[in-house]
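Trainee: sequence and predicted structure below; questions after.
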Amino acid sequence: MTSSHAAKDKFYEDLHALLATVLNEDKLIVLGDFNARVGTDHAAWQGVLGTHGLGSCNDNGLLLLRACAEHRLLLTNTFFRLPMWEEATSMHPRSRRWQLLNYVLVRRRDRQDVLVTKAIRDADGWTDHRLVISQMRLRLQPRRRPQ
């Protein structure tokens, strides 16, 4: 196992452990540059991957899809029909093809709270990735304090 494989395994091990600590009734929003291409096979990943994925799936994409399936999360970026410049988050340096690598994840039951998730072109920053924004309508319930 190479060090990059070990680092990926450790990352997903830590992610699984962290997600397991979040109470089921809590809202959960995960944002990240997963360096994962999840592809377009929404039939195989029903409830996780929407009909507007991009490109092909890579090993990191498979790891992310499995983690989402296990924790009942969905990739909000793939549920909205958008122009390419609002869907893709990065351009591959050699192929010059746009790809989707950065994601906003929510619980499946909270899908209706997400109004849109998209990449924006003109955000300032020292990165080759586009900023991803997600507009949501959150209905939060105050927690009751134990008496």
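Mentor: Perfect, I can see it now.

Trainee: okay, CA-based contacts and neighbour counts for the rest of this
Mentor: Noted.

Trainee: residues touching residue 65, list them.
Mentor: Residue 65 is in contact with 38, 45, 48-49, counting by CA atoms under 8 Å, 6 or more residues apart in numbering.

Trainee: try it against this one:
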Amino acid sequence: MHIIVCYDPTNYSPVEREEEYYEELQSVVDEIPERDMKIVIDDFNAKVGRNNRGIKNVIGVECLNEFANKNGALLISFCSANNLVIGGILFQKKNIHKYTWTSPCGIYKSQIEHITINKERSGNLINVRSYRGADISSDHQLLIATLKLKLKVHNRKVERIYRGDTTKLLEEEHRETFASECRKEFAVLETLREEEQAINEQISVS
């Protein structure tokens, strides 16, 4: 599992700054093996909207904000390119559990922070919601995701041990055959030992 935590420029930042940000984020994502779980947690400052036509593999329809802003479009493009799903838009929640930011005047509320995960692992994501009760001295709410992980157990392969039938040695015929085979094996070992000794003597003389 790889968790990337970052902070996106505001929606009013220059285009060059946004491009630089996503290039840097992309370089980090590219280093993660494809088979691993990727989770990107970010204050994207992104409203992704409810229109998921053509991008159902990225977002659902449970967004608090009806329309996407510039950062939202960039986030959707980034997720599409990296096969990521925006988790908070998948779950049906009350609006009070969707918004992650409140304006200083207390009137406007937006869902601009998001938790994304690679699509093939999105089944591990069982809940995403914001919590208003935490006292964190901020105009942002806590956004928490709940994951359920299934760890695969790799069973060690047990080699089967062959056990000979020693009762056959009680029979004269099998006993003589066994003794003959043993003499042959020891004869080969003795020959190898003599050849090794001869080579060592030659090396010592030279």
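Mentor: Ah, there it is. Everything quoted here is computed from the prediction, not taken from an experiment.

Trainee: just give the TM-score of the two.
Mentor: The TM-score (TM-score structural alignment, normalised by the length of the first structure) is 0.88; 142 aligned residues with a CA RMSD of 2.0 Å.

Trainee: out of the contacts of residue 65 of the first structure, who's nearest residue 62 of the first structure?
Mentor: residue 38 (6.6 Å; CA to CA).

Trainee: aligned counterpart of that closest one in the second structure, please.
Mentor: Structural alignment (TM-score structural alignment) places residue 38 of the first structure against residue 48 in the second structure.

Trainee: residue 87 of the first structure now?
Mentor: Using TM-score structural alignment, residue 87 of the first structure lines up with residue 98 in the second structure.

Trainee: how much space separates that match from residue 144 of the second structure?
Mentor: According to CA to CA, to the nearest Å, residue 98 of the second structure and residue 144 of the second structure sit 11 Å apart.

Trainee: cool, residue 3 of the second structure as well?
Mentor: For residue 3 of the second structure relative to residue 144 of the second structure (CA to CA), the value is 14 Å.

Trainee: and stretch 47-59 of the second structure, what's buried?
Mentor: Across stretch 47-59 of the second structure, burial judged by 16 or more other CA atoms under 10 Å covers 47-51, 58-59.

Trainee: which residues does it contact?
Mentor: Against stretch 47-59 of the second structure from outside (CA under 8 Å, 6+ apart): 60-69, 71-73, 75-76, 79-80, 83-87, 89-90, 110-112, 119.

Trainee: could I get the contacting residues of the residue positioned nearest the centre of the first structure?
Mentor: Closest to where the C-alpha atoms of the first structure average out (CA atoms, centre = their mean) is residue 103, at 2.9 Å. For residue 103 of the first structure, the residues meeting the contact criterion (CA under 8 Å, 6+ apart) are 30-34, 75-77, 132.

Trainee: help me confirm that residue 131 of the second structure comes into contact with residue 145.
Mentor: No: counting by CA atoms under 8 Å, residue 131 of the second structure does not reach residue 145; the two are 10.9 Å apart.

Trainee: which SS state does the residue mapped onto residue 145 of the second structure from the first structure fall under?
Mentor: Under the alignment (TM-score structural alignment), residue 145 of the second structure pairs with residue 134 in the first structure. Secondary structure state of residue 134 of the first structure, per DSSP: H, G, I helix; E, B strand; the rest coil, is strand.

Trainee: could you check how many residues crowd around the aligned residue in the first structure for residue 71 of the second structure?
Mentor: Matched by TM-score structural alignment, residue 71 of the second structure corresponds to residue 60 in the first structure. Burial measure for residue 60 of the first structure: 17 neighbouring residues, criterion other CA atoms under 10 Å.

Trainee: and what of residue 29 of the first structure?
Mentor: Residues near residue 29 of the first structure, counting by other CA under 10 Å, number 11.

Trainee: go on, residue 107 of the second structure?
Mentor: Residue 107 of the second structure has 7 neighbours, counted by other CA under 10 Å.

Trainee: quick one, what contacts the residue lying closest to the match of residue 145 of the second structure once chain neighbours are set aside?
Mentor: Distances taken as CA to CA, 6 or more residues apart in numbering put residue 117 closest to residue 134 of the first structure, at 4.1 Å, once the chain neighbours are dropped. The contact partners of residue 117 of the first structure, by CA under 8 Å, 6+ apart, come to 76-77, 80, 104, 132-135.
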